[in-house]
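K.L.:
Test case, fold it:
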Amino acid sequence: MLIQKKMYLGSFLLLLFALIILSGIMQLVVTPIIKNDAISSAKLQAKVIGESLAKDLAKSATLTQSLAVVAETLPLQQAAFIENIAPLIASGKGIAGGGIWPEPNKMLPSAEKASLFWAKTGNGQYKLLDDYNQPDSSAYQQESWYKNAIKANRGECVWSEAYVDTVSNVPMVTCSVKIIRDNQFWGVATLDVDLASIESSLLAENNATGTYNFILDSAEQLVSIPSIRNTNLAMMSLTQVASKDSSLKPLVSALQNGNTTVAEFASGVVKNDQSILVTYSLAAQNWRSGVIIPAAIAKKTVNTLTYYLYSSFIALILAFVSVLLIFGNRLVQQINTTTEQVRMLVQGRTNSKLAVRGSDEMSHLCVAINDYGDHLIKILEQIQAEAAAVKNNAEAMDNLSNNSQIRTQELMEENNMLAEAINEMSIAASSASQDVLSVADITTQSADLVNSGFDVIEKNAESIQLLFDKLTESSDAISRIAQDSKQVGSVLDVIMNISEQTNLLALNAAIEAARAGESGRGFAVVADEVRTLAHRTQQSAGEIETMISQLQEAASRGVNVIGQCREYSEVVNERSATTRAQYESIVTAFNDIKERSSSIAVATEEQSQVTENVKNLAERIREISVQNASDAEEFRSVSKDSNSQAQRLYQISQQ
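P.N.:
So this is what the prediction gives:
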């Protein structure tokens, strides 16, 4: 995969991974935190609503307690009660009405019902009503609020259930405090608190926060729960609410469980949305305030934060990816340019250079590649020069190996000729030895014949003549041996010269092979072998020269001896006429001839042995020459290979 595609893929994966991480953080970290913050905020909201209501109710309770205290101290005169109680009731805030409810016959003798109750009129004034004292009205002493006050402690406010006033149709709640006079229960002081303001306050809070606030009294009756449904659920008990709207059953169940302060609901309590319930208890009134938070409101902050985070993060990622792609594409372009430059170097176009722009890492890389290209060009130029030198040396070595092969062939031919000449000399020496032995035998026979009789003298003379002839032939043969020995010496000189030249050539070849380095190692081995063989040839030629010198010396002595024999034979031939007279001298002479013939035979045998040795040496020289020729042929083959390699190297260096 190309780097550019990898960058695109990496950028996409980076964006995707960042979104996944951000989504995970929002869902696993931010959402729970903000949800808890929303719940905490709702708790605070419920507490504020509850404490505000509790504060208002506490003020009403305090005012009711004040009414009870005043009623306990006033003289039992209606005028005094009217004068002092009415201003207190009018001083209260949110008071729909209030009054004093005495026991029968306590305020007025023989009056079962003598209550003093002031009701707030439409113009905001309080009017003293006598409706509850009429004969046709029910006895107020039988009302639950009255009976509950009797059971309460002195000064304790007993709150009634919330109710809707039948006259004003306004939700109210009544605080009842019993009155003690003369340590006896005397009656009850009450204040009716108008709860209509709670509805408007909760509705304003709903509109401001988007939540649903409610008040639940001690009888589990919803005092107010505006806006949660189109129908009015105020002043309904929880059981009635559940019966009227089944979707609110989860809310009813949670509220009926008095220990529940926080509860979460699925879609239903709030239409088409999940919701959270938070409640706050008013201990003094045993009421509860509560807030129902729709999930949309609870998550509004999360959604807003998510939107801005995603927007900012995506913008940053896109900016980062854009910068990455811009610089990545620039990097890819520089890499492509660098690749093209390297390809041009491979093609031999060494005059092109990479353009260097800026001072970043890629610019440093371009400079390094240009420097490397220059260095490579210098190396190639050096290789070209060295290749030309190797080529010339290889050609010269090839010529030398060719000449060495030719000279080795000539040396082998000369050695063959030398071997043939020495073989002939050996044959001649063997023949001379046989002749000398024959002369010795004849001389012995002559001596025997002389000893046996005079008659043999003539034959002896003939034998002497024959001996003379044979001695002449022996002299000629030995002379030829001497001459052949001189020729062998000349041939040995040629062999020595050729060996020296071969040694020099091998030395030069070894020097050239050392220059050639690794490619000339095999050639160096062959050159060393040739030099060794040349040295051995020189040693063998020296030994042959020594033997030939000995042979020449022996031949010279043989020639002298034979010459003397000829002289003696001439003397014998000249004196053959006087043989009779000098018989004893002849016998002595024959004995001398016999002894000398024996010496000649021994010398001839030695000469034959020397000749055989020379023959063996010549054969060895021939074998060495053959080996030299084979090595020269191999050297020639190696030289050709080296020359071919040098030619190819030179051609490569020219590309």
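
K.L.:
C-alpha only now, for contacts and for neighbours.
P.N.:
Will do.

K.L.:
which residues of the stretch 251-400 of the chain fall in helices?
P.N.:
For the stretch 251-400 of the chain, helices defined by DSSP state H, counting those that start in this stretch occupy the ranges 295-298, 300-346, 361-452.

K.L.:
I'd like to check the angle between the longest one and helix 300-346, please.
P.N.:
With axes from the mean of the first three to the mean of the last three Cα atoms, to 10 degrees applied, the angle from helix 361-452 to helix 300-346 works out at 40 degrees.

K.L.:
How far away from the center of its chain is helix 361-452?
P.N.:
Put simply, helix 361-452 sits 61 Å off its chain's centre (Cα atoms, centre = their mean, to the nearest Å).

K.L.:
Measure how buried the nearest residue in space to Val278 that is not next to it in sequence is and give me the count.
P.N.:
Nearest residue to Val278 in three dimensions, chain neighbours excluded: Val262, at 4.6 Å (Cα to Cα, 6 or more residues apart in numbering). By the criterion of other Cα atoms under 10 Å, Val262 has 18 neighbours.

K.L.:
Here is a second sequence; please produce its structure as well for comparison:
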Amino acid sequence: MKKHLLRLTPSWIVPFPRLRYNKKMVLLKTVQARYTATFVGFMALVIVLTVYGIGQFVSPRLTANDENMLTAKAADISNEIKTELARVQAQARVITELVPQLSSDDIDRLLPFMVNQYGEAKVFGGGIWPLPNVRTPGRAKHSTFYHRDASGKLIVNTHWNSPESLNYFEQGWHKGGLSAPAGQCAWAPAYQDAASPEPRTNCAMAISKDGQPWGVSTIDVTLGFFNTLVEAKEREVNARIMIIEADGKILSNVPGSSDKIVLRNVSELAAQSPFINGIKSALASKGTGTSRLTYQNSDGEESTLFLMPVAGTPWLLAVAQNTALLKSQSETVLNTLAWLQI
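P.N.:
Below you'll find the predicted structure:
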């Protein structure tokens, strides 16, 4: 019995099964580690590719969309300006078609009623400016011009018919009106004189009689309403906005500022304002369509500026917004997308 036990003992205590079990565990752990490492590496690659793809393809499109939304909202000002000017153009068409049918005395009598527009304050005045000798033979200057006085009433102004005045038919606005397509306004650059406390422009439109050039009609429009449009739109889009001419002449004041900068040039004020300096730079590099550039504000933050034309006019619209604010919506979308991918 003792010998039998001695024979059995060695086979019972031989650790071969345990060794095989340990080898299997080591192999299993090695495979798991490989799978884990492969999975982690794959996920890291996916994350890197996702971030790269978002940065290269998605982010630029979202940013462009944000920029398009800003310029589209700012362009509402252009649309409102064009609406106002279209009304003036329609009024001028009536005058240019009616005047050739009237006698000289009837022109003097009826013109104030054609210009008045029920006392519309934006319409500062208007006139007809015949070529030499066509209204009255032997008389070179025979215009009829009315403008509003301080009370808003239309009064006659005969200055341009006086001997000491310049020949109105040699002025740029008169030549521009004569050469404009029939029924279309030639808009004069903004100006201001003693007759009006506000800057203004005018629509000059050709008058023809019996198929021949007869003269030009004008309707003077004050530009004070630009300030109202700019102030309202700045509040809406949280951006800086200014209306200017191609030569840099400023046509709208800075909302909330007491400084009178209308009719001054951006080159005069560029050193005082990063925004105006940005406009100056945009004008220097302006091509056709909308221009885009960035500039540093006085606080060191970046702003993005767009310069776009107001179609059918000699004017341009500048709009600038803090770049971080401009991109805030797209950044939120990108962050959400990145977290969903992770």
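
K.L.:
hmm, back to that, isn't the residue nearest to Val278 of the first structure up against Ile276?
P.N.:
Yes. Applying Cα atoms under 8 Å as the test, Val262 of the first structure and Ile276 come out as touching, 7.1 Å apart.

K.L.:
what about the strands in the stretch 51-200 of the second structure?
P.N.:
Secondary structure of the stretch 51-200 of the second structure by DSSP state E, counting those that start in this stretch: the strands cover 123-130, 144-148, 154-156, 186-187, 200-209.

K.L.:
any chance of the ones you listed in CSV, with distance to Arg61 of the second structure and mean neighbour count too?
P.N.:
Shown next, in CSV, are the strands of the stretch 51-200 of the second structure (distance: least, Cα to Cα, whole Å; neighbours: other Cα atoms under 10 Å):
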stretch, distance to Arg61 of the second structure, mean neighbour count
strand 123-130, 44, 25
strand 144-148, 51, 23
strand 154-156, 54, 16
strand 186-187, 38, 24
strand 200-209, 40, 24
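
K.L.:
Tell me how many other residues crowd Val167 of the first structure.
P.N.:
Residues near Val167 of the first structure, counting by other Cα under 10 Å, number 6.

K.L.:
That one corresponds to which position in the second structure?
P.N.:
When the second structure is aligned by TM-score structural alignment, the residue opposite Val167 of the first structure is Ala195.

K.L.:
so who does its match touch?
P.N.:
Ala195 of the second structure makes contact with Asp149, according to Cα atoms under 8 Å, 6 or more residues apart in numbering.

K.L.:
Apply 10 Å and report the result again.
P.N.:
By Cα atoms under 10 Å, 6 or more residues apart in numbering, the contact set of Ala195 of the second structure is 124, 147-150, 157.

K.L.:
Can you tell me which of those residues lies closest to Thr323 of the second structure?
P.N.:
Looking at the contacts of Ala195 of the second structure and their distance to Thr323 of the second structure, the nearest is Phe124, at 40.1 Å (Cα to Cα).

K.L.:
shouldn't the closest one be in contact with Pro112?
P.N.:
No. Look at Phe124 of the second structure against Pro112 with Cα atoms under 10 Å: they stay out of range, at 11.4 Å.

K.L.:
overlap in contacts of these two?
P.N.:
The contact sets of Phe124 of the second structure and Pro112 overlap at 146-147, 153-154 (Cα under 10 Å, 6+ apart).

K.L.:
now the residue nearest to Val278 of the first structure: how far from Ala396 of the first structure?
P.N.:
When distance is defined by Cα to Cα, to the nearest Å, Val262 of the first structure is 107 Å away from Ala396 of the first structure.

K.L.:
For Glu51 of the first structure, which non-adjacent residue is closest in space?
P.N.:
Among residues not flanking Glu51 of the first structure along the chain, Leu282 sits closest, at 7.2 Å (Cα to Cα, 6+ apart).

K.L.:
Now check that neighbour against the second structure: what is it aligned to?
P.N.:
Aligning on TM-score structural alignment places Leu282 of the first structure opposite Val310 in the second structure.

K.L.:
quick one: contacts for that match?
P.N.:
Listed by Cα under 10 Å, 6+ apart, the contact set of Val310 of the second structure reads 75, 77-79, 81-82, 243-245, 289, 316-317.

K.L.:
Only whichever of the residues you listed are buried, select them in ChimeraX.
P.N.:
Of these, the buried ones can be selected in ChimeraX as follows, counting by 16 or more other Cα atoms under 10 Å:
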select :75,77,78,81,82,243,244,245,316,317
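
K.L.:
got the contacts of Val310 of the second structure as TSV, with distance to Leu326 of the second structure columns?
P.N.:
Formatted as TSV, these follow (distance: Cα to Cα, whole Å):
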residue	distance to Leu326 of the second structure
Ala75	16
Ile77	19
Ser78	21
Asn79	22
Ile81	25
Lys82	27
Ile243	21
Ile244	23
Glu245	26
Gly289	21
Leu316	21
Leu317	18
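
K.L.:
and the two most separated of the contacts of Val310 of the second structure?
P.N.:
The most widely separated members of these, counting by Cα to Cα, are Ile81 and Gly289 (17.8 Å).

K.L.:
Can you mark which positions in the helix or strand harbouring Val46 of the second structure are buried?
P.N.:
In this assignment (DSSP states H and E), Val46 of the second structure forms part of helix 16-53. Using 16+ other Cα under 10 Å as the test for burial, helix 16-53 of the second structure gives 47, 50-51.
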